[in-house]
Structure formats: structure tokens, C-alpha cells
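**Q** Need coordinates for the below:
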Amino acid sequence: MDPTHLQTLYALSRKGLKQLGQSDLTEEVEKLLSFLPKKNGWLTSAPLYQFQNFWYPAIQLQALLNIQRNFQALDTDLVVITNPKCGTTWLKALSFAIVNRFRFHFDNPTSKQNHPLHKNNPHILVPYLEYFYMIDQNPDLTCLSFSTTRLFSTHIPHAMLPDSIKDSKCKLIYLCRDPKDTFVSFWHFSNKLRPKNTEDTSFEDAFEKFCEGVVDFGPFWDNVLGYWKMSLESPERVCFLKYEDMKKEPKIHLLKLAEFLGVPFSVEEENDGVPEEILKLCSFDNLSNLEVNKTGKIAGIGFSVYFRRGEVGDHVNHLTPEMIEHFDEITEQKFLDSGLKF
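**A** This is a model prediction of the structure:
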């Protein structure tokens, strides 16, 4: 894998958040949008469209259709999946460090200092599949390969995954988070990305939208449930993780993740403290203070927007008791009889 090549491709597609517009849509997608329900979005003034029960920005919907038709999964693929703002950056960093630890060692200061995560944002090293397919129906994905494995990410709901992923043996790592904390984080994130000449989404309006499911790749609860059910049916293919559990016991979940990915830590590695080195490398304090993440940009978007300390339970500092109660009622109703709890 060539990080420079990857960054170039990612930069071209990443401009979708701010620069891709109606003129970049195909005639087919423009026609489809005219029939779909739409509501005001979060990140820009552009609307979100409801397609088969989930909500997408127009250019993301175009990417989804291209992925469904043309993406060919490999049995060796590793896919990091989340709802937006559920600890995605952290999970990408951990997954990359685990899988690549035999190429980028932790046995001396020089090799540690030269690790790709010191010079590249995790979203560069584990890019979103959607961004390659926004304006290209058949993009070149060779830059995703390292050794015999491709590592990439997506926010696509389970129901919308292409058949090539569902029918393959590739492994999926899904990370979810308490919806109350997810909402607060996404509200802060969207306001940072909104153009300066547009008003921020009010907290109350955002709350209503999130509860209605009108959020990128939402409804949140349906997105989570799809992968939860798949993890119960195919535990060998889906590793279902909770952000709160990972924050509480990071090493235990790091070892679990490595085992699932087929590269478990050896006794020697554990004795040498390699898991602890990876946790330190991928920690919020370390990543957020790296120069690349403080000053680096891609398509005009600073990497720093991806770093907001995600404290468990932070929602109590933002939500009213009534809002919390409403969230909990929705969660209880949505997850009823599923066995899933936060």
C-alpha cells in the first residue's frame, strides 16, 4: 500500500463533502432523487434523501448505487463499519496498527517513530469505500491492498451492503455507541463542517431530526440492529463492538479484535508489551497531538475536526432530562427482544 497514492485518490473523492454538487450527479440519480422523500441535512444546506428506509446526501446515494452494482468483495477483505461519530477514527487506527504490526514494528524507537499513523490520518490509511465511488463507477482500488488483504471502511447500513460483501467471507468490524453520546458528537461535528455562510443546526432541531432517523446513514437504531443481527447469525464474520466497553477495557478488546482479524498476539508480543504500544499509539492524546492531525487538511477540511474527546456519558452535559428519557424510550422500543442493550 502506498499512502501517497492513497492520499491522492482519497483527496479527489473526499471533496464530496464540500465541493461535489448536483452537477456531479448522473442523470439516473437526478431522476431518482425527484421521487424520494427529502429533508434538510446537517452538514450543508443540501438535503438528505430517504432511500429504502435510510437517509443519504445525494452524492453518497450515488456512491451507494455504484457500490451495490460494481464493487467486488474479496474473501480476504477487512471492513470497518460504524454509524458516523461512534469512535470511527479510533477503530480505524487500531485496526490498521493490528493488521500491519508485522510490517511496522514496535521494537525500537526509530521504527515506532516511522509508523504510518505518525504521518497519516487514520481516515487516509483506512479510507471510506463510498468516497471512491462518488463520481467513478469503477474506481481503481489497488491502493487499498497491503499484503494479501484490503482494509477499508464504510457507513453503509447492513441492508444496503452489496451482495458481493454479504455473500463473501470477508470480515466486518462494527462499532456502535450510546445513541445519546453519538447524537451530541455528530451535532458538534456537523457544525464544525458547515460552511461559514450558513447557520448552525440548532440543538433542538438536530435532536428532532436524529430521533426521527433523519441523519446521514440513519436511522441510527436500524443501522445498529442490522449489524447486531448479522453478528448473531455469523459471529465468525462480524465482530460487534461497543464504544463504551472498549473505553472501559481497551486491552481486552484489542486482543479480541486481533483474534477476530486472524492475527492474534503471541505470548512473546504480549510479554514485550506490543498491545500496550498499539493502544498508546492509537490513543486520543497521541493522535490528536500529532502535527498531521493538528494542521493537516484534505480538500480543505482539517483533520482536527475528527478529534473531539469522546467521553462516555457526555450527553448529560447537553441533553435535558426529557430528551434523555425520550432517547431511552426509542432505544428500548427499537431494541425490544433483540438482546442488545447500551
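**Q** contacts, neighbours, all on C-alpha from now
**A** OK.
**Q** Can you show me the strands along the stretch 1-150 of the chain?
**A** In the stretch 1-150 of the chain, the strands defined using DSSP state E, counting those that start in this stretch lie at 38-40, 47-51, 54-57, 78-82, 145-146, 149-154.
**Q** and of the ones you listed, who's closest to His123?
**A** strand 149-154 (8.7 Å; Cα to Cα).
**Q** for the closest one, packing partners?
**A** strand 78-82, helix 129-132 (3 or more Cα pairs under 8 Å, 6 or more residues apart in numbering; DSSP states H and E).
**Q** for comparison, sequence B:
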Amino acid sequence: MSFVTTPGLEDYQEEANLALIFDKYKDKFTTFPKEKGWMTEELYKYQGFWHQSKNVVSVETVMATQDTFQALPTDIYLATLPKSGTTWLKALVFSTVNRNMYKNKPLSSHPLQTSNPHNCLPFVECEVLKTSPTYVDAYLPRLFATHMPYTSLPQSILDSRCRIVYMCRNPKDVLVSLFHFANNLRGKSQNVMTFEEAFEMFTKGVIPNGPYWDHVKGYYKIGLEQPTKIMFLTYEDMKMDTPKYLRRLAKFLGYPFTEEEEAKGKEKLETGGNI
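**A** Next comes the predicted model:
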């Protein structure tokens, strides 16, 4: 498996596949309710949630993923709303699940030292763009992330025995982070968004993959009903006591830390080193 993507033929093929997906679903999504967007000009409401259009993670790629993606029972999915600690969670899960693969190798060779966590643990919505799958057949478990609400996940994920980790973040912090992120990405044709505008849209639920509370409650409810399928985390708990919740996360994923690893981790914490 290659964790580092470089510009070239693969990028060209993904752009071509994205254009085909846009064309395939263009007549369908344009009939959906729409509102002013954050990073894109408009958001479209699909299955009760707001999505961007003509983007890598968009209403078009969500529909294409629902139509084509096939989950495996060994898969692990990380679900979040944007700006809820997605990148951090990707790095934690990737390094935990793959720790034995790199434990006897130089730290400089670890994929997280040379590549973005988004390259190491891709969004499932992006798989429909790839000419070749991210994972070869022999590589298990497959690790994917998603911003999709629970009710919009492909049926194969809902029906499988895969594990899902959901992390939510204080909505006030999500709003502030999304506000700054959106203004950094808004094109020249879009005016800078004021915080008052962002607050109004957020409270109406008009955010990418929102409404916020509907997204959170969807995963929380299923997590209560199926605790072996969904682990519900908060960004604040993870930040306050990372070792405690990382141990719980590793156990849920099926990769618990050994007594030796626990002892080494405790020693490094006591001496002020990195775990």
C-alpha cells in the first residue's frame, strides 16, 4: 500500500472520474433544496443533510458511494463533522492499528512523518474517484474516514460487522473553526463571510454535512444500541486525557495495548517524553 500521493496520471484520472460523476448526478441533485454555501456557492439538502456540490467530498460523491461502495466486515470507519478533530483522529487510529508494522523501523520511515494523515487514511467518499482501490485485497483492516451522516452511509456499511468510531466536538468550537476555514477557502467570486452570517447559518443547521445536532445524534443513538459497532468519543475528552481514551479506542478497534506497551507509555509520560 502506498501512503504518499504524487501529482501525475493518477490525479488526472481522478479528475476525469470526478467529472463523470458530476455529469451522472447533475440532473438529480439540482432538484434538491439549496442554501448559500460556506466554501462553495451553494449547499444542497440530501436525505435531510446539507452537502457541497462539485467537490471531492460532495453530494455527488456521496450518492456515488451509496451506489457502488462495498464494505468488508473488517473495515474501520472514522466518522466526524468537518472541523471536529478529523485529522488528529486519523493520525491516532492509523498509528495505533499499524504500530507493529513500524515498531522496528526508523521513526523517519513512518508514513505520518512523511505524509498527511488524510493520505494515510482516506475518505471513503473519495474511493469512487480512484481507478485502482486504495487498498490491495491482502491489506486488512481497511481504514476509511467519512463526513457522511449515519443514515446516509452505504447500505453495505450499515449491514456489515465493521467498526465505526465517531468523534464530536463542542459546537461553539466547530463554528469558529469552520468560519475561519471557510473564509480561507472562499473564492474571489465570494465575499468574506461575516461571523454573524456564519452564526445564523450554523444555528439553522445549514453547514456542510449538517445540521450539527442531527449528525451527532444519529451516531450517538446507534452507539447506545450497538456499542460493539460504534464508539462515540468527544474531542474534549480525548484532549483532556488522551492516554485513557486512546487505550479504550485501541481495545474497541481490536488492537489493545499490551502490558509492556502500557508500562513503556507510563514511563514516557512520567519522564516527559512522547508516547
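**Q** Just give the TM-score of the two.
**A** Once superposed, the chains reach a TM-score of 0.88 (TM-score structural alignment, normalised by the length of structure 2), with 268 aligned residues with a Cα RMSD of 2.8 Å.
**Q** quick one on the thing from earlier: specify the stretch among the strands of the stretch 1-150 of structure 1 that is closest to Phe132 of structure 1.
**A** Short answer: strand 149-154, nearest of the strands of the stretch 1-150 of structure 1 by Cα to Cα, at 10.8 Å.
**Q** Give the aligned equivalent of Gln50 of structure 1 in structure 2.
**A** Correspondence of Gln50 of structure 1 to structure 2, assessed by TM-score structural alignment: Lys45.
**Q** Now its match. Nearest residue, chain neighbours left out?
**A** Take Lys45 of structure 2 and drop its neighbours on the chain: the residue closest to it by Cα to Cα, 6 or more residues apart in numbering is Pro33, 5.3 Å away.
**Q** residue in structure 1 matching that neighbour?
**A** In structure 1, the residue equivalent to Pro33 of structure 2 is Pro37, according to TM-score structural alignment.
**Q** now swap in Glu125 of structure 2 and tell me
**A** By TM-score structural alignment, Glu125 of structure 2 lines up with Glu130.
**Q** what's the single longest helix in structure 2?
**A** helix 9-29 (DSSP state H).
**Q** counting contacts, what elements does that helix pack onto?
**A** helix 59-68.
**Q** Name the residues of the helix it packs on that come out as buried.
**A** For helix 59-68 of structure 2, the neighbour count (16 or more other Cα atoms under 10 Å) marks Val59, Glu60, Thr61, Val62, Met63, Ala64, Thr65, Gln66 as buried.
**Q** got a list of contacts for it?
**A** 21-22, 25-26, 29, 44, 46, 51-54, 124-128, 148, 152-155 (Cα atoms under 8 Å, 6 or more residues apart in numbering).
**Q** so where is it in structure 1?
**A** Against structure 1, helix 59-68 of structure 2 falls on residues 61-70 (TM-score structural alignment).
**Q** Please name the residues that touch Lys28 of structure 2.
**A** With Cα under 8 Å, 6+ apart, Lys28 of structure 2 has no contacts at all.
**Q** Okay, Tyr49 of structure 1 and Val274 of structure 1: tell me how far apart.
**A** Applying Cα to Cα, to the nearest Å, the value for Tyr49 of structure 1 to Val274 of structure 1 is 45 Å.
**Q** Leaving out chain neighbours, which residue sits closest to Cys162 of structure 2?
**A** Excluding the flanking residues, the one nearest Cys162 of structure 2 by Cα to Cα, 6+ apart is Pro73, at 4.5 Å.
**Q** nope, Trp221 of structure 1 is what I was after
**A** Lys334 (6.6 Å).
**Q** thinking again about what came up before, what's around the match of Glu125 of structure 2, how many residues?
**A** The number of residues packed near Glu130 of structure 1 is 24, by other Cα atoms under 10 Å.
**Q** those strands in the stretch 151-300 of structure 1, which residues are they?
**A** For the stretch 151-300 of structure 1, strands defined by DSSP E, counting those that start in this stretch occupy the ranges 171-176, 238-242, 297-298.
**Q** May I see those organised as TSV, with distance to Gly41 of structure 1 and mean neighbour count added?
**A** Below are the strands of the stretch 151-300 of structure 1 laid out as TSV (distance: least, Cα to Cα, whole Å; neighbours: other Cα atoms under 10 Å):
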stretch	distance to Gly41 of structure 1	mean neighbour count
strand 171-176	22	24
strand 238-242	27	20
strand 297-298	22	16
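**Q** okay if I get the ones you listed as CSV plus distance to Pro109 of structure 1?
**A** Below are these laid out as CSV (distance: least, Cα to Cα, whole Å):
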stretch, distance to Pro109 of structure 1
strand 171-176, 30
strand 238-242, 31
strand 297-298, 27
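**Q** Of those, which is nearest Trp221 of structure 1?
**A** Of the strands of the stretch 151-300 of structure 1, nearest to Trp221 of structure 1 by Cα to Cα is strand 171-176, at 9.8 Å.
**Q** and that closest one, what other elements does it pack with?
**A** Contacts defined by 3+ Cα pairs under 8 Å, 6+ apart place strand 171-176 of structure 1 against strand 78-82, strand 238-242.
**Q** and these as JSON lines, adding distance to Pro179 of structure 1?
**A** Listed next are these as JSON lines, based on distance: least, Cα to Cα, whole Å:
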{"stretch": "strand 78-82", "distance to Pro179 of structure 1": "12"}
{"stretch": "strand 238-242", "distance to Pro179 of structure 1": "11"}
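**Q** and Glu322 of structure 1, which of those is closest to it?
**A** Across these, closest to Glu322 of structure 1 is strand 238-242 (Cα to Cα), at 24.8 Å.
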